Structure formats: C-alpha cells, structure tokens
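**Student:** Sharing a sequence plus its predicted fold:
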Amino acid sequence: MERDGGQHRQRASLDAQRDAWLASCGFRVLRFWDNQVMNEMAAVMEAVAEVLSAGADPPS
C-alpha cells in the first residue's frame, strides 16, 4: 500500500517506475491519497480487503 501526498506530483515518474518493477515481481501496489487514509479509513480498509479476498497468487 502506498500513501501519496502533495509530494506525489513531483515523484510520479519515480513512483510509476517502482510500481512497474514491483508488478514485474508479482506484487500489486494500492495507492491512496493522504486525505483518504486520514478521513476515509473504512473505505481504504474495504478496498484493501477486497484485493486481499480476491485471492491472487503470491509472487514466486
């Protein structure tokens, strides 16, 4: 899970490269804005739970 804030706009290119590398290793990155994590925790937790319950195969 990645939490993005105001600095994300300056780092978007680096974040995309890291996300692509993690995906190539079999990981999935979930991104949430700071204000979502701080103000909408139940929705963030629900989104994470949905991904986890999908039962994706772990990386090898």
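**Tutor:** Structure received. Numbering: from 1, shown residues only.
**Student:** For the rest of this, base every contact and every neighbour count on C-alpha atoms.
**Tutor:** Will do.
**Student:** For the residue nearest the centre of the chain, give its distance to Ala12.
**Tutor:** Nearest to the mean C-alpha position of the chain, by C-alpha atoms, centre = their mean, lies Leu30 at 1.7 Å. Per C-alpha to C-alpha, to the nearest Å, Leu30 is found 14 Å from Ala12.
**Student:** one step back: got the contact list for the residue nearest to the centre of the chain?
**Tutor:** Met1, Glu2, Val48 (C-alpha atoms under 8 Å, 6 or more residues apart in numbering).
**Student:** Comparison target, given below:
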Amino acid sequence: MDGRVFRARQLRRNQTDVEKLLWSRLRDRQLDGWKFRRQEPIDRFTVDFLCADAKLVIELDGGQHSVETDAERSRMIEASGYLVIRFWNNDVNDNIEGVLARILEILRADAPHPNPLPHGERE
C-alpha cells in the first residue's frame, strides 16, 4: 500500500474533535450537494478536506501549526491547481455556521455545482 494512502487512513481513524465536527456537516453531500472527502492525499501532502469537483481544499489549523510552514504547504497545493482555505480550530468550534457559510460562498463563486438543477428550476 502506498505510504500516502496508509497515512490518510490513519488520519481518518484518528480525527481531532474539530475535524469530527466539521466532517459531520460536510459528509454525505449535506452542504448544498457538494461532495467532500477527508484526509485526502494531494501530491506529498494529506489535506484535511477536499471538494474535488470544486478543486477546493479546506485545512484546519490549531496551535501546533506554523504559519510559515502552512503558507508554504498552501502554495505547493495551489500549484497543483487547488484553492486552499484555512480555518482556525476555534473558528469551527465557536462559529461552525459562519465557517460553513464561508465555504459555501467560495463554492458558489468559484466552481460550477456538481449537480446543477435543470434549466428553469432555480430559485
């Protein structure tokens, strides 16, 4: 088994409480029909959440993260064609609705919906 896949599986089994909270709201296309995966390998990294249809990566940052290292990691992932957005763990814990609204704002602005409604059925 590829080391990246093995590492991703380990991370999925050992989610942080904040990852569990956000995943509980992203999984099963709950967020406006968008499909997300968690702990997904991209290049040499494993990202927290990925919406492949929108090429959107969501990363959660806690106190253990280095701003400089995270910025370099984001640049490398973005060089592969993804948009990376980051949220602090306390943002997810204290304002999950605001975090979800920001994710939706980006999804709606930057990518076609994976399951568009037929013409004439939009709100």
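**Tutor:** Perfect, I can see it now. From a predicted model like this one, the values you see are computed outputs, not experimental measurements.
**Student:** Now the TM-score, please.
**Tutor:** TM-score of the superposed chains, computed with TM-score structural alignment, normalised by the length of the first structure, equals 0.79; 55 aligned residues with a C-alpha RMSD of 1.5 Å.
**Student:** picking up where we left off before, could you tell me which of the contacts of Leu30 of the first structure remain contacts in the second structure?
**Tutor:** With both residues aligned by TM-score structural alignment, their matches' C-alpha atoms under 8 Å, the contacts of the contacts of Leu30 of the first structure that the second structure also has are Met1, Glu2.
**Student:** Out of the contacts of Leu30 of the first structure, name the ones that lie in strands.
**Tutor:** Mapping the contacts of Leu30 of the first structure onto strands (DSSP state E) picks out Glu2.
**Student:** Looking at the contacts of Leu30 of the first structure, which is nearest Ala42 of the first structure?
**Tutor:** Val48 (9.9 Å; C-alpha to C-alpha).
**Student:** And the closest one? What does it align with in the second structure?
**Tutor:** Aligned by TM-score structural alignment, Val48 of the first structure pairs with Ile103 of the second structure.
**Student:** Thanks again, I'm all set now.
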